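A.B. asks: Sequence first, predicted coordinates after that:
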Amino acid sequence: MSDELIAGLYDHILTEALSARTLEIDPELVKIQELRPADASDRIARLLARQIERALDSVPEKLRVDVGVRVAHALLDTLHEHIPGTGSTVEKPAEPGRALAAIGSFDLGGTARFPQQPLTPLIDTTLLSNAPGEPRIGHQIPSEIDSADSIDVVMAFIRRSGLRRLLPALRKHCGAGKSLRVLTTTYTGSTEAEALNLLAEIGADVRVSYDVTTARLHAKAWLFHRRSGLNTAYVGSSNLTHSAQIDGMEWNVRVAAARNPDVMVKISAVFESYWQSGDFVPYLEDEFREELARANNRDGRTRSTLSPLEIRLEPFQERLLELIEVARQNGRHHNLLVSATGTGKTVMAAVDYTRLRQRLPRARLLFIAHRREILDQSMETFRQAVRDPSFGEFWVGGKRPADYEHVFASVQALNSYGAKNLPEDHFDVVIIDEFHHASAASYQAILDRLKPQELLGLTATPERADGLSVLEWFDGRIAAELRLWDAIEQHRLAPFVYYGIHDGIDLTEVPWRRGQGYDSAGLTEAYVGNERWMRLVLDQLVQHVDEISEIRCLGFCVSIGHAQYMAEQFQQLGVKAVAVWGDTPENERKSALQQLAKGDINVVFSVDLFNEGVDVPAVDTLLFLRPTDSPTLFLQQLGRGLRLQKGKTVCTVLDFVGTHRREFRFDQRYRALLGGTRSEVVRAIECDFPFLPAGCHMELTKTAREIVLRNIRDAVPGYWSERVRELEALSQVRTSVSLSDYLVETGLELGDIYANNRCWSDLRKAAGLTVAESGSQERELRRALGRLQHLDDRQRLDSYREFLEAKPDPKALSGTNTATAGRHFVWF
């Protein structure tokens, strides 16, 4: 640390010298915080280490070892005096100071052999940049191999040119019966089968990821495990190629467990998670060459899970279906699959059905959705899954089935024509897409009527803004789940960059309808004709994308008039844009999306049309031009831009934030996205969203952040169902939740909990948490607790506490009036 304390961030233990220097600065500019017990051992040890190192460096070199040993003896004696029983005295360095360098073994001729010492000492962490005058990564790696007991390698690209120099050392390593595990990928087609063959021939265990939809594996790392505990790792930019190993301008960090044990543990854990995942499969040359050819021959379209020949599930999809199968084996035949938009729910459902029909005596299918586009796509997917181009009949609009064997029906058609006319057990398998709609009366009537052998619900977002639950059909459980964050983390969806931008629109006077939100006509009036606002939208779009003429953007609008206005204005300003809505002819809607995918159109503005069931992987930009606090709608709209597409690295999201009414709930949409409690969402916003999946970024402009935070803090849960959901969410992230915790997290007052003859136990029970066993007067006691809120004198409070904590016989309590008071306190 420099002698001058300049403005900035510090993380130093406040020593006497440092404390004296802070006195020279205005106290308002100095921030001091307590040293946390959890950090104390590490921070104090580091302080001592720096002081010892600096002091010993000042000792003449010829005396340094002797002085150092004596200092260590004195310090360890002092440590034992203050903290006995820790074994510190047995760790005194032996005199004179020496270090154990190696333990060898005898070869067949009886000669002692010792492992090669790496050029960089095993205890040092350093940076290697292939610069002149320092060891190159290509020379360092062979020197590490000789002393390693096992080696793990994760390498995006492996070629013979980079492997040749290492083969003799690796062959010797494997020949001694030591483990060599290698993870690689076909990404960009750089890895050579010949190189993997060489590794397999010497005894390496090689696994390959064939996911080329994104940079599924782009890491480069070597892990050298040693039973001595002196593990090392190299993490950086060098692939296993000649240029990267020898003469490339590469940066690689050599990590030593002796210096950075936590980092080494994490590197090992991440490698192990990759190794155990189903994404990496054992290397087989024929399969590798086939997958490599398939990747190289791809014609620029996104890699679909559907192939011309067969449906091949991704490992994560297989895992989700396995969970559903486990549920069925445990006797649960109503199952909900929750999987983020764009992860292939329909594909999974189709494969699941093909497996069911192989073992069910009869497999009549009813697939239900609420839009024709969803039914079209779903029927095509099922046809490929069952390998039957004529599979399925539509029951939608004016179309009625002929055979009623495999029916793809709209919920509107089923209600209009009367599902009640069907025998309740006619369909053996019922699959309902977008199951979050199932709380609607139109779905309830169908679900109440039908009794299939297997019911499968599909949704990305089971949570509803109105608080109604869809889990009642599934015994309150989700059978299999892959949420948005997990899907992005696993590279099943594209990452996104989100910008919340204050647009200056005041919506506080727009009428609000409970259960529906803002009045559509009022919103339309606020936006349509507002040239300043429209210009802001376009200016922000230009600022946040590389080239507006190359984007493929969806804009979500309030109304038909709003969508038409935006398209007209963008066209006038030279941006190729169209507007579509529910009444737009189907061929025009399809044409708009096809032109968007090809780049003939840059922006499609829509109204409640592309929230669900639309697959346009090319979409790389989203404009949120309508205020929505519905978590379902927010995630659905976000999901429109997250499907994977070759060449798409990220989806840009512009969310325009106005000043809202108190009823509007920012917390619902951000909690659906980020997870956690309200207070955790607030902290995430205040800290600029620090914990996001790799490749994702979120930021709010200063004014937008102030608006959002104020809205969240003011939006305390007012209804009983909201309070129950708050407690459910809090209990998922904490092992136990006290009443005090709940009040702090939600911003509620104690009186809110005990209003309307309810209490904390009622709330816990409603949230599915444990409560004490009910007594004979439980109901009366719970209702009466709210009448104790006015008590604030210490004497009565102490008396009641004493009574409640006492044995059953209240006469054993001290004080003659305590027992009497305790028996009757609930009637105050």
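C.D. replies: Thanks, I have the structure now.
A.B. asks: hey, let's count contacts and neighbours off CA atoms from now on
C.D. replies: Will do.
A.B. asks: Strands along the stretch 451-600 of the chain, start to end?
C.D. replies: 454-459, 480-482, 496-506, 512-513, 517-518, 553-556, 577-580 (DSSP state E, counting those that start in this stretch).
A.B. asks: Would you map the strands across the stretch 301-450 of the chain?
C.D. replies: Counting by DSSP E, counting those that start in this stretch, the strands of the stretch 301-450 of the chain are 334-339, 365-369, 393-395, 406-410, 429-432.
A.B. asks: Out of these, flag the one nearest residue 658.
C.D. replies: Nearest of these to residue 658, taken as C-alpha to C-alpha: strand 334-339 at 31.0 Å.
A.B. asks: Quick one: list the elements packing against the closest one.
C.D. replies: Judged by 3 or more C-alpha pairs under 8 Å, 6 or more residues apart in numbering; DSSP states H and E, strand 334-339 is in contact with helix 315-329, strand 454-459, strand 480-482.
A.B. asks: report the angle between the axes of that strand and strand 454-459?
C.D. replies: 30 degrees (axes from the mean of the first three to the mean of the last three C-alpha atoms, to 10 degrees).
A.B. asks: which residues sit against strand 334-339?
C.D. replies: Strand 334-339 has contacts (C-alpha atoms under 8 Å, 6 or more residues apart in numbering) with 320, 324, 327, 345, 454-462, 473-474, 477-484.
A.B. asks: again, but for stretch 606-620
C.D. replies: Stretch 606-620 has contacts (C-alpha under 8 Å, 6+ apart) with 302, 342, 373-374, 434, 551-560, 563, 579-582, 593, 596-597, 633, 636-637, 640-645, 648, 650-652.
A.B. asks: which non-adjacent residue is nearest residue 445?
C.D. replies: Excluding the flanking residues, the one nearest residue 445 by C-alpha to C-alpha, 6 or more residues apart in numbering is residue 415, at 7.9 Å.
A.B. asks: meant to ask about residue 320, not that
C.D. replies: residue 480 (5.4 Å).
A.B. asks: Can you report how many residues lie near residue 255?
C.D. replies: 24 (other C-alpha atoms under 10 Å).
A.B. asks: Please tell me how far it sits from residue 139.
C.D. replies: 16 Å (C-alpha to C-alpha, to the nearest Å).
A.B. asks: Output the strands of the stretch 301-450 of the chain in TSV, with mean neighbour count and distance to residue 56 appended to each entry.
C.D. replies: Shown next, in TSV, are the strands of the stretch 301-450 of the chain (neighbours: other C-alpha atoms under 10 Å; distance: least, C-alpha to C-alpha, whole Å):
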stretch	mean neighbour count	distance to residue 56
strand 334-339	24	59
strand 365-369	24	75
strand 393-395	22	84
strand 406-410	23	80
strand 429-432	24	73
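A.B. asks: ok, second structure coming up, stack it against the first:
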Amino acid sequence: MSLSLRPYQRAAIEALYDYFAGNTGNPLVVLPTGTGKSVVIGGFIREAIAAYADTRVLVLTHVKELIQQNFLALLRAWPEAPAGIYSAGLSRRDIRAQVLFAGIQSIHRHARQVQQCDLVLIDEAHLLGRSDSGMYRSFLAQLNDINGGLLKVVGFTATPYRLDSGLLHEGKDRLFTDIAFEVPVLEMIQQGYLCPVVPKHTETQLDVGGVGTRGGEFIAKDLEAAVDRDEVTRAAVQEIVQHGEGRGSWLVFCSGVAHARHVRDAIREHGIACETVTGDTPAPERDGILSAFKAGRLRCVTNANVLTTGFDAPGTDLIALLRPTKSVGLYVQMVGRGTRLAEGKDDCLVLDFAGNTARHGPIDKVDGRKKEPAGDGEAPIKVCPECQTINHASVRRCIACDHEFPPPEVKVAAKAASNALLSIQEQAAWCEVTGVRYARHEKPGKPASLRVTYDCGISAHSEWVCFEHTGYPRDKALSWWRRRAANLPPPATVDEALAATSTLRRPIAIQLRAAGQYTEIVATRFV
């Protein structure tokens, strides 16, 4: 049985073949959230076993939900797969399975029980921080020795940098050596495989200038003390409710457990059904909340540090960031929860109260390299009002007299920041659509396409929809059709499309950017 792969998924697998044909390192495959890493993993496994029937594969990750998701994804595509699970959290130890999906915490001491292994695939590789590399390194070293030094290791991630510091394939303690394949998030959005994320001005902006940093990230306790203020929470929630009108699934990232609950309570005061998920939420309760959210029975979920990885709710169409972070990876992962496609979903609105977009830039242009401290500017200090001793900004008590400093102040900015979530939004403008025209377009030597012309006052802008092409153009055409006629089967020809244009949703605005002497349509907004 062959797996159905999109062109870029096929290209990812081919890139791994090419890599191992000429290299001996541990490569990374970088695919944005929502583009089907589990499908690529399943396809690679299936083909490896088809080529060499006794190939033994181990798929590792940190999170039990991901272990189960990847296992089930393989079985859906290949029901006869010789697959099993090794995870204490899932109460399964199928150590002899030919394809073994395992949690690193459960299996890292049991390399000798695993024995033969040809291929190790590490999912959500960005979760492998510096403190985790020893666990992986020891386990993989033992496994490599057992298998005569022939073990191949591949990492899969949407963000090729550690959540705590630096690029995954750089640095002396790196486990991965190269990026074998990467497809940009902007390309996936433009080709219709992901939906756009749209930033909106927020009047409330959190000022965390007095919060200290440890290990490249805000100190968690100090951050929550700074952010979890009733007046700020109420101001932010007021904006969430205002912007969320007409949007069905809101996901809110908070700065701590107490903060998540306080935000939940403030949202409930507006009559909105809202629940909270944290690391302390019992598994049955958590599963019930998330199931209701995914099914559309629950409008809003607030969370603290648990829904950034392995959480799939395609209908999410509003994300509120009340969690400032210095981690590029965490920022991209949070925004990435809103990029999946869903029926009736045109885009995902992102309300960044935390200044993360200004801090890191558009998600398709972020730099995951560890930044060195700047040499200029004021030092991060504070002066004790009791004894005038100079202290580091992060301390809670004076080092000389033990005076307790108040939590860092949170300020409501007088003017909200305006930042693009995608680089194209830095130079693109929205135009109101006053009319839409459809026509058949012929080009010598090429299949026909549907020319769509949008009248915007005295200007007109066109795009070409390629129903009769193959590969990316055809896939993009199908996505274009789904957004306008989700209940109608997509046409196979331009003539079929023209016959159905009267049933298509009409956009109210298009977003344009300059492309040489022409303009390019990069997004569409519907009623």
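C.D. replies: Happy to help now that I have it. These figures come from a predicted structure and were not determined experimentally.
A.B. asks: that older thread, just tell me which of the helices and strands packed on strand 334-339 of structure 1 ends up closest to residue 497 of structure 1.
C.D. replies: strand 480-482 (20.7 Å).
A.B. asks: after superposition, how close is that closest one to structure 2?
C.D. replies: Superposed on structure 2, strand 480-482 of structure 1 shows a mean distance to its aligned partners of 0.8 Å (mean C-alpha distance after the TM-score superposition for structure 1).
A.B. asks: can you give me how far that strand is from the chain middle?
C.D. replies: From the chain centre to the centre of strand 480-482 of structure 1 is a distance of 12 Å (C-alpha atoms, centre = their mean, to the nearest Å).
A.B. asks: For that strand, grab the matching residue range in structure 2.
C.D. replies: Using TM-score structural alignment, strand 480-482 of structure 1 lines up with residues 181-183 of structure 2.
A.B. asks: With stretch 428-437 of structure 1 instead?
C.D. replies: The aligned range for stretch 428-437 of structure 1 is 118-127, by TM-score structural alignment.
A.B. asks: Same check on stretch 160-176 of structure 1?
C.D. replies: The aligned range for stretch 160-176 of structure 1 is empty, by TM-score structural alignment.
A.B. asks: what's the answer for stretch 721-729 of structure 1, then?
C.D. replies: Stretch 721-729 of structure 1 maps onto no residues of structure 2, going by TM-score structural alignment.
A.B. asks: same question, stretch 616-632 of structure 1
C.D. replies: By TM-score structural alignment, stretch 616-632 of structure 1 lines up with residues 313-329 in structure 2.
A.B. asks: What's the local residue count around the residue nearest to residue 128 of structure 1 when sequence neighbours are not counted?
C.D. replies: Spatial nearest neighbour of residue 128 of structure 1, excluding adjacent residues (C-alpha to C-alpha, 6+ apart): residue 252 at 5.1 Å. Using other C-alpha under 10 Å, residue 252 of structure 1 has 20 other residues around it.
A.B. asks: how about residue 252 of structure 1, what's its partner in structure 2?
C.D. replies: In structure 2, residue 252 of structure 1 lands on no residue (TM-score structural alignment).
A.B. asks: Could you do residue 71 of structure 1 as well?
C.D. replies: So residue 71 of structure 1 corresponds to nothing, using TM-score structural alignment.
A.B. asks: circling back to that earlier point, what about the residue nearest to residue 320 of structure 1, how many residues close to it?
C.D. replies: Residue 480 of structure 1, neighbours per other C-alpha under 10 Å, totals 20.
A.B. asks: Quickly note the distance from it to residue 635 of structure 1.
C.D. replies: Computed as C-alpha to C-alpha, the residue 480 of structure 1 to residue 635 of structure 1 distance reads 19 Å.
A.B. asks: just residue 656 of structure 1 next, same as before
C.D. replies: 16 Å.
A.B. asks: before we move on, what about residue 453 of structure 1?
C.D. replies: Applying C-alpha to C-alpha to residue 453 of structure 1 and residue 635 of structure 1 gives a distance of 31 Å.
A.B. asks: So these two - more neighbours on which side?
C.D. replies: The neighbour comparison of residue 453 of structure 1 against residue 635 (other C-alpha under 10 Å) goes to residue 635, with 20 against 15.
A.B. asks: if we compare the helices and strands packed on strand 334-339 of structure 1, which one ends up closest to residue 733 of structure 1?
C.D. replies: strand 480-482 (17.0 Å).
A.B. asks: neighbouring contacts of the closest one?
C.D. replies: By C-alpha under 8 Å, 6+ apart, strand 480-482 of structure 1 touches 320, 321, 323, 324, 336, 337, 338, 339, 340.
A.B. asks: show me what contacts the aligned residue in structure 2 for the second one?
C.D. replies: Matched to structure 2 by TM-score structural alignment, residue 321 of structure 1 sits across from residue 13. Counting by C-alpha under 8 Å, 6+ apart, residue 13 of structure 2 touches 40, 43, 44.
A.B. asks: Spatially central residue for structure 1, please.
C.D. replies: Centroid-nearest residue in structure 1, with C-alpha atoms, centre = their mean: residue 485, separated by 2.8 Å.
A.B. asks: What separation is there between it and residue 422 of structure 1?
C.D. replies: 41 Å.
A.B. asks: go on, residue 75 of structure 1?
C.D. replies: 86 Å.
A.B. asks: hang on, isn't residue 522 of structure 1 packed against residue 510?
C.D. replies: Yes: the pair residue 522 of structure 1 / residue 510 is scored as a contact, 5.4 Å apart, by C-alpha atoms under 8 Å.
A.B. asks: okay, those two: which has more neighbours?
C.D. replies: Shown here are residue 522 of structure 1 and residue 510; by other C-alpha under 10 Å, residue 510 has more neighbours (19 against 15).
A.B. asks: I figured that one hits residue 520, correct?
C.D. replies: No: Residue 510 of structure 1 is not in contact with residue 520 according to C-alpha under 8 Å; the separation is 9.0 Å.
A.B. asks: Could you check what's spatially nearest to whichever residue in structure 1 pairs up with residue 198 of structure 2, not counting adjacent residues?
C.D. replies: Using TM-score structural alignment, the partner of residue 198 of structure 2 in structure 1 is residue 497. Spatially, and ignoring its direct neighbours in sequence, residue 497 of structure 1 is nearest to residue 697 (4.6 Å; C-alpha to C-alpha, 6+ apart).
A.B. asks: Residue 820 of structure 1 matches what in structure 2?
C.D. replies: Checking TM-score structural alignment: residue 820 of structure 1 goes with nothing.
A.B. asks: what number of residues lie near residue 820 of structure 1?
C.D. replies: With other C-alpha under 10 Å as criterion, residue 820 of structure 1 counts 13.
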